[in-house]
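Asker: Mind looking at a prediction? Sequence and model below.
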Amino acid sequence: MKEEVKGIPVRVALRCRPLVPKEISEGCQMCLSFVPGEPQVVVGTDKSFTYDFVFDPSTEQEEVFNTAVAPLIKGIFKGYNATVLAYGQTGSGKTYSMGGTYTAEQENEPTVGVIPRVIQLLFKEIDKKNDFEFTLKVSYLEVNYLS
């Protein structure tokens, strides 16, 4: 009998932010192109990379969350663990994607990032489960490396 091999299901999403005004004023240009309907990005003219999800600069926070993160939260209630890791160089948009421009007064703004949306969805799902008792533990870590 062949033993089933189970891997850890890791999915990788690439989110590309738009150029910021400073970059535009310095004459910077977008060096990436996106393959319509495919989770693929092309660097320059010939180097293509495929991911599980690719979000181009026009993608809103809500779409990133609903596509790449919300299914992980639903899985938590089926007994799965979930981790979301934002990685990239300084200025690449990690803080914006994860936190956005969140304040308590702006909880429904389109600029709200992943973390506030996760918290909102967690409590929404917990409220649906009246016959369970929950203990919620959350970790948030931001590591900055300056050479």
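Answerer: Good, I have the coordinates.
Asker: all contacts plus neighbour counts: C-alpha atoms, from now on.
Answerer: Will do.
Asker: the strands in the chain, which residues?
Answerer: Secondary structure of the chain (DSSP state E): strands at 13-15, 32-34, 40-43, 47-50, 53-55.
Asker: before we go on, here's another structure to hold up against the first:
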Amino acid sequence: MASETSVRVCVRVRPLIPKERLEDEHLAVETFDSQIKVASQTFTFDHVFGLDSGQEDIWPCVTPLVDSVFEGYNATIFAYGQTGSGKTFTMGSGNSAFVSNPDERGIIPRVLQEMFARIAAKTADGRGYRTELKLRFLEIYGEEIRD
């Protein structure tokens, strides 16, 4: 794999939504390339995506996982955060999965497209490349797991 460690933590900070702006709420964080500052505390991550980051900006952090899958390893993408923090949007498992603008697609549709494109390329040469692809999507909400 491209990373020196088996776990990488990337954080995405979402901008205020219109309702929050109307209520005159303010962000309590500052973002840098790999750090988030909250009040006097600074937290370091493998990568931090700031307020202006788009779906396309997240993809380079995911690509090494797709590469590792094609090298025979397992991969997990885990989105964590409170309700409304943007997990479903970033993963692309809500309405954003079917957007017409490819730049707005989330992680799941991008991973699927990339994996099927790679499989198609490997099988096109006629050398009998065999692929078994298993995916599992889970959502934990409260104490309930949805598959």
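Answerer: Yep, that arrived. The structure presented is a predicted model; accordingly, all values stated were derived computationally and were not measured.
Asker: TM value for the aligned chains?
Answerer: With the length set by TM-score structural alignment, normalised by the length of the first structure, the two chains reach a TM-score of 0.85; 134 aligned residues with a Cα RMSD of 1.7 Å.
Asker: picking that back up, out of the strands of the first structure, nearest to M98 of the first structure?
Answerer: With distances scored as Cα to Cα, the stretch of the strands of the first structure nearest to M98 of the first structure is strand 13-15 (11.3 Å).
Asker: Residue in the first structure paired with I107 of the second structure?
Answerer: Matched across to the first structure, I107 of the second structure falls on V114, judged by TM-score structural alignment.
Asker: Could you pull out the buried residues of the longest helix along the second structure?
Answerer: When the second structure is parsed with DSSP state H, its longest helix is helix 107-123. By 16 or more other Cα atoms under 10 Å, the buried positions in helix 107-123 of the second structure come out as 107-111, 115, 119.
Asker: Which strands or helices does it pack on?
Answerer: If you count contacts as 3 or more Cα pairs under 8 Å, 6 or more residues apart in numbering; DSSP states H and E, helix 107-123 of the second structure packs onto helix 55-69, helix 87-91.
Asker: Which position in the second structure pairs with K129 of the first structure?
Answerer: So, by TM-score structural alignment, K129 of the first structure is matched to K122.
Asker: How many residues are close by the closest residue in space to its match that isn't next to it in sequence?
Answerer: Nearest residue to K122 of the second structure, sequence neighbours excluded (Cα to Cα, 6 or more residues apart in numbering): Y129, at 6.3 Å. Residues lying near Y129 of the second structure (other Cα atoms under 10 Å) number 12.
Asker: State whether Y129 of the second structure and A120 are indeed in contact, as I suppose.
Answerer: No: using Cα atoms under 8 Å, Y129 of the second structure is not in contact with A120, being 9.6 Å away.
Asker: just to revisit the earlier point, tell me the most buried of the helices and strands packed on helix 107-123 of the second structure?
Answerer: Between those, helix 87-91 has the highest mean count of neighbours, a mean of 20, where neighbours are mean count of other Cα atoms under 10 Å.
Asker: Find me the equivalent region of that helix in the first structure.
Answerer: Aligned by TM-score structural alignment, helix 87-91 of the second structure falls on residues 94-98 of the first structure.
Asker: so how much does the matching stretch differ from the second structure once superposed?
Answerer: Once superposed with the second structure, the aligned residues differ from stretch 94-98 of the first structure by a mean of 0.4 Å; criterion: mean Cα distance after the TM-score superposition for the first structure.
Asker: Contacts for that stretch next, please.
Answerer: Defining contact as Cα atoms under 8 Å, 6 or more residues apart in numbering, one finds that stretch 94-98 of the first structure is touched by 61, 86-88, 113-115.
Asker: Switch those over to a markdown table; also include distance to P71 of the first structure.
Answerer: Below are the contacts of stretch 94-98 of the first structure laid out as a markdown table (distance: Cα to Cα, whole Å):
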| residue | distance to P71 of the first structure |
| --- | --- |
| Q61 | 15 |
| A86 | 17 |
| Y87 | 20 |
| G88 | 23 |
| G113 | 16 |
| V114 | 13 |
| I115 | 14 |
